[in-house]
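S.K.: quick one: sequence and predicted model below, then my questions.
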Amino acid sequence: MIDTAHRTVLDGVPQRGNQEILQLRRELLNPTLSVSYREPLKIVRSEGIWLYDQQGQAYMDMVNNVCHVGHCHPRVVAAGQAQMAQLNTNTRYLHDNIVEYALRLTATLPKPLSVVFLTNSGTEANDLALRLARAHTKARGVVVVDHAYHGHSPSMVELSPYKFNGKGGEGRAPHVGVVAMPDTYRGLFGEGPDAGRQYGQLLAPAMAGLHQRGVETAAFYCESLLGCGGQIVLPQGYLAQAYADVRAAGGVCLADEVQVGFGRAGEHFWAFQCQDVVPDIVTLGKPIGNGHPIGAVVTTPDIAASFITGMEYFNTFGGNPVSCAIALAVLDVIAEEQLQANAQCVGNFLMDGLRDLQQRHECIGEVRGRGLFIGAELVSERGARTPDRQKAKDVVEAMKDRHILLSTEGPDDNVLKIKPPIVFSQANAEEFLDKLDTVLSAERP
């Protein structure tokens, strides 16, 4: 029985113990709703890169790419509070915030990406982008990268092998083509200088397969850095080859920047710029509002014009003044605190440190990443590159015991994913590397 005799009340909300919350979640909430870690944490406060439990213990958050400029950043919080106290309404009234945000956002993007649609999430952005692509091309087919995840709506689950080939999935839909991940560590073409082009050439047969089923290609969806695929960095030349073949077939090219945009890649503000390409559509989410629900689609005037069919696109909350005020503050903070440069500098330091650990710990098969989007692939036998899922899970739990929060990713769930808020410092990185070294040393056979 759960003891409720000593329960406190804070701001009118009863403060329950972890076991009671877990029990109520099982009884009252979506039964597929998961929790992290063998012993779940109750998090009640946050600041910067830190999460705090009900006892006030601090945990270094190295996996939250949503609170991009740090949890509860004062500038972002104040912007939302001030606008919420003044006005929040829909876009059928004129307001400065939405047009100011469109101006500021498109100024960060290459031409001709100049037309903005605002949504409430990355899923919604990717879903709307599909409508835009189909309206422009008059086709239905979509090519995606294996193990990709583009959202949880029905249309996006159909474009997400991570979901439709996983537990409970219904398999690939007839209008979807799938190409192999451009993984130079354990993929088809190895690590050679031509791997990017070779992987890119897989698009043509995928589109031919759709054509044989009577389906023409509307779009190619690809994350600019692969998240669920295992923190994969695209080999140079991949998107250039893929985009050329897709456009030759009449399709449009979409860069999913929901996880990796807004300076996280370090060298560039947008991760697709690392490939020297310009997509036809870019989708944004997660970091755009630092935890506030907002997303966006940015596209060309030609594609936007194809969407003018007589049917209005109206989104009750998309582009509301509060969301835009928050998103503007995020752009301000990235610029004023030089966080893109921080992501580059600290990310390089972190990857150098991980590669140093790789020299001393056989279980680290590969270190890869850009800026503060990093993966460390754990293996049981380095020569054979055999994925070690259990080792990755054990490391995550051991690091959590040392108050550092990580998670795992990849088809074999053996990649430590590292994508902290981009205020992450070199001192934070040093603490992480020291504790990871301790954990890996303790777990040697």
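M.R.: Cool, the structure landed.

S.K.: only C-alpha atoms from now on, for both contacts and neighbour counts.
M.R.: Will do.

S.K.: hang on, residue 189 in a strand?
M.R.: No: counting by DSSP: H, G, I helix; E, B strand; the rest coil, residue 189 is located in no strand; its state is coil.

S.K.: quick one: secondary structure of residue 52?
M.R.: Residue 52 - assigned by three-state DSSP - is strand.

S.K.: got a list of what the nearest residue to it once chain neighbours are set aside touches?
M.R.: The shortest distance from residue 52 to any non-neighbouring residue, by CA to CA, 6 or more residues apart in numbering, is to residue 58 (4.6 Å). With CA atoms under 8 Å, 6 or more residues apart in numbering as the criterion, the residues that contact residue 58 are 50, 51, 52, 403.

S.K.: hmm, residue 165 and residue 172 touching each other?
M.R.: Yes: assessed by CA atoms under 8 Å, residue 172 is found in contact with residue 165 at 7.3 Å.

S.K.: the residue lying closest to residue 418 once chain neighbours are set aside: what secondary structure?
M.R.: Nearest residue to residue 418, sequence neighbours excluded (CA to CA, 6+ apart): residue 374, at 5.0 Å. Per three-state DSSP, the secondary structure class of residue 374 is strand.

S.K.: who's in contact with residue 374?
M.R.: 231, 347, 351, 367, 368, 417, 418, 419.

S.K.: surely the third one touches residue 372?
M.R.: This points to residue 351. No: with contact defined as CA under 8 Å, residue 351 does not reach residue 372; the gap is 9.1 Å.

S.K.: so the residue nearest in space to the middle of the chain, which of the three states?
M.R.: Residue closest to the average C-alpha location in the chain (CA atoms, centre = their mean): residue 259, at 2.2 Å. Secondary structure, three-state DSSP: residue 259 is coil.

S.K.: show me the helices in this protein, by range?
M.R.: Taking DSSP state H, the helices of the chain run over residues 18-28, 74-86, 96-106, 122-137, 154-157, 161-164, 195-200, 203-212, 238-248, 301-306, 321-336, 339-360, 389-401, 426-442.

S.K.: below is structure B, check it against A:
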Amino acid sequence: MPTSAAPIPNRSAEDIIALRRQHLNPSLSMSYRQPLKMVRGAGAYLYDQDGHAYLDMVNNVCHVGHCHPTVVAAGQAQMAQLNTNTRYLHDNIVEYAQRLSATFPAELSVVFLTNSGTEANDLALRIAKTYTQANDVIVVDHAYHGNSPTMIELSPYKFDGKGGRGRPPHIQVAEIPDDYRGRFRKEDPKAGVHYADDLHCAIAAIRARGEKPAAFYCESVLGCGGQVVLPAGYLQAAYAHAHAAGAVCIADEVQVGFGRAGDYFWAFEAQGVIPDIVTMGKPIGNGHPMGAVVTRPEIAQAFMTGMEYFNTFAGNPVSCAIGLAVLDVIQQEGLQAHAKQVGDFLLHGLNEMKKNHALIGDVRGTGLFIGVELVRDHASLEPATAEANAVIEFLKAHRILLSTDGPHDNVLKLKPPMVFSMNNAQEFLMRLDQALSQIS
């Protein structure tokens, strides 16, 4: 007779907070002044212990919707049959590699599987260093590429933030291409090219150390930098500078890949470039821990040094079954086109709202990845940080979950599950209008 798992007590929020403080990592944060206890998810909603539904506008991990039945069933079926490592032959891993690589330009055809976006970015760095035989890296200011020690070293968001140790010598930081509050603004058609020219300074600093650049990392749309859409021409010019110096170009698609950008399946496509390496995570498994690196064959071949890349869990049959189900759902439910339709509606509504609310300084985004920057003054661009956080609490009180980001923590970040509907968008716009009216 099969054994049954011991039941887990149904604790109060207060008891859970107390136990977290006693037994969990003390740096583990919680959202909101009064944290929420969530017990269920479905589609674009999370449900608390009292059954209240909260519209989730910040979870880009559950890409095709919380607990999507197709994805859940795929994982359950494979888990009941077999889960093992990649040293045994299995159809799922080759099917997934084939299906995933088919979404990329033909030049990007070799897949490495990992368990997270952090692992993907970490592996991409190993591959880049092996291929170039160089060590130094160029990153964009305020970027975040993962939580491993190596990725913290590549993330100004962390090493220049609270508790950070500052920039390591082998990392050079390029100017953030923010055409709202940066040196070059939206009205400058060459803003992207001008921002890319800052790579010359980074490359010169590397050469002054007697080193060579191994890689240039850039998110295809900047996340922690404040939901910043790269100015036109930025990646073309930046990649040209990096390649001329011998570096490979790595597109971090951990936040914005898999159709979220709306017009494109991969956000780098909007810039008219083909990276040397692409990394992905978060939405790839709809909440299941999974990540991937896709690269050119010649770069993958250079990684064949005799040291095997083996990852116990990466590429296992269950993960690949889930990854395949996510790709199926995106295609069968038309979620990329849906992201464009609803995203365009949101951008239009937010720009209309901007006319009536002085707190809104800038609206930017692509598909269902949108930022609303709040400022106290349109000339000085003084960040409205306190007001942004007040908006978050107002929306939470009306059961809409949102968060803030950006160097000044004043950007409302919208990155809901891709099943976020037009009705959801209308509800959000109504509540945001109420929040801004009350706060101003």
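M.R.: That came through, no problem. Everything numeric in this text was worked out from a predicted model, so none of it was measured.

S.K.: can you calculate the TM-score here?
M.R.: Laid over one another, the chains give 0.98 as their TM-score (TM-score structural alignment, normalised by the length of the second structure), with 435 aligned residues with a CA RMSD of 0.8 Å.

S.K.: quick check: the equivalent of residue 216 of the second structure over in the first structure vs residue 380 of the first structure, distance?
M.R.: Mapped onto the first structure by TM-score structural alignment, residue 216 of the second structure lines up with residue 220. Separation of residue 220 of the first structure from residue 380 of the first structure (CA to CA, to the nearest Å) stands at 35 Å.

S.K.: out of those two, which sits in the more crowded spot?
M.R.: residue 220 (27 against 17; other CA atoms under 10 Å).

S.K.: just give me the match in the first structure for residue 78 of the second structure.
M.R.: Residue 78 of the second structure maps onto residue 83 in the first structure, by TM-score structural alignment.

S.K.: tell me who's in contact with its match.
M.R.: 321, 322, 325.

S.K.: please apply the same query to residue 251 of the first structure.
M.R.: Contacts of residue 251 of the first structure were listed using CA under 8 Å, 6+ apart, and they are 133, 137, 217, 218, 219, 220.

S.K.: the first one against residue 219, yeah?
M.R.: By that I understand residue 133 of the first structure. Yes: between residue 133 of the first structure and residue 219 there is a contact under CA under 8 Å: 6.2 Å.

S.K.: between these two, which contacts overlap?
M.R.: Common neighbours of residue 133 of the first structure and residue 219 (CA under 8 Å, 6+ apart) are 251, 252.

S.K.: OK, contacts around the equivalent of residue 124 of the second structure over in the first structure?
M.R.: Using TM-score structural alignment, the equivalent of residue 124 of the second structure in the first structure is residue 129. Shown in contact with residue 129 of the first structure (CA under 8 Å, 6+ apart): 281, 283, 297.

S.K.: now, which of these sits nearest residue 46 of the first structure?
M.R.: Checking these against residue 46 of the first structure by CA to CA gives residue 283 as the nearest, at 27.6 Å.

S.K.: distance check, the aligned partner of the closest one in the second structure against residue 251 of the second structure.
M.R.: Matched by TM-score structural alignment, residue 283 of the first structure corresponds to residue 279 in the second structure. Taking CA to CA as the measure, residue 279 of the second structure falls 6 Å from residue 251 of the second structure.

S.K.: so these two - more neighbours on which side?
M.R.: Neighbours per residue (other CA under 10 Å) separate residue 279 of the second structure from residue 251, with residue 279 holding more: 30 against 27.

S.K.: residues contacting the more buried one?
M.R.: Here residue 279 of the second structure is in contact with 117, 120-121, 124, 250-254, 291-294 (criterion: CA under 8 Å, 6+ apart).

S.K.: try 10 Å this time
M.R.: Going by CA atoms under 10 Å, 6 or more residues apart in numbering, residue 279 of the second structure touches 112-114, 116-124, 145, 219, 250-255, 257, 291-295.

S.K.: so stretch 382-391 of the second structure corresponds to what in the first structure?
M.R.: Residue span in the first structure matched to stretch 382-391 of the second structure, by TM-score structural alignment: 386-395.

S.K.: buried sites along that stretch?
M.R.: For stretch 386-395 of the first structure, a neighbour-count test (16 or more other CA atoms under 10 Å) marks 386, 387, 388, 389, 391, 392, 393, 395 as buried.

S.K.: about what we covered before: adding distance to residue 246 of the first structure and neighbour count, write the contacts of residue 83 of the first structure out as TSV.
M.R.: Putting the contacts of residue 83 of the first structure into TSV (distance: CA to CA, whole Å; neighbours: other CA atoms under 10 Å) gives the following:
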residue	distance to residue 246 of the first structure	neighbour count
321	37	25
322	38	24
325	37	26
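
S.K.: which of those residues does the second structure keep?
M.R.: Retained in the second structure by both residues aligned by TM-score structural alignment, their matches' CA atoms under 8 Å are the following of the contacts of residue 83 of the first structure: 321, 322, 325.

S.K.: please identify the residue in the second structure that aligns with the first one.
M.R.: Residue correspondence, TM-score structural alignment: residue 321 of the first structure in this structure matches residue 317 in the second structure.

S.K.: let me see the contact set for its match.
M.R.: Going by CA under 10 Å, 6+ apart, residue 317 of the second structure touches 75, 78-79, 81-86, 89-93, 96, 323.

S.K.: from these, list the buried ones, please.
M.R.: Buried residues within the contacts of residue 317 of the second structure, counting neighbours by 16+ other CA under 10 Å: 75, 78, 84, 86, 92, 93, 96, 323.

S.K.: so who does the aligned residue in the second structure for residue 195 of the first structure touch?
M.R.: When the second structure is aligned by TM-score structural alignment, residue 195 of the first structure is paired with residue 191. Residue 191 of the second structure sits next to 177-179, 182-185, 197, 230-234 when contact means CA under 10 Å, 6+ apart.
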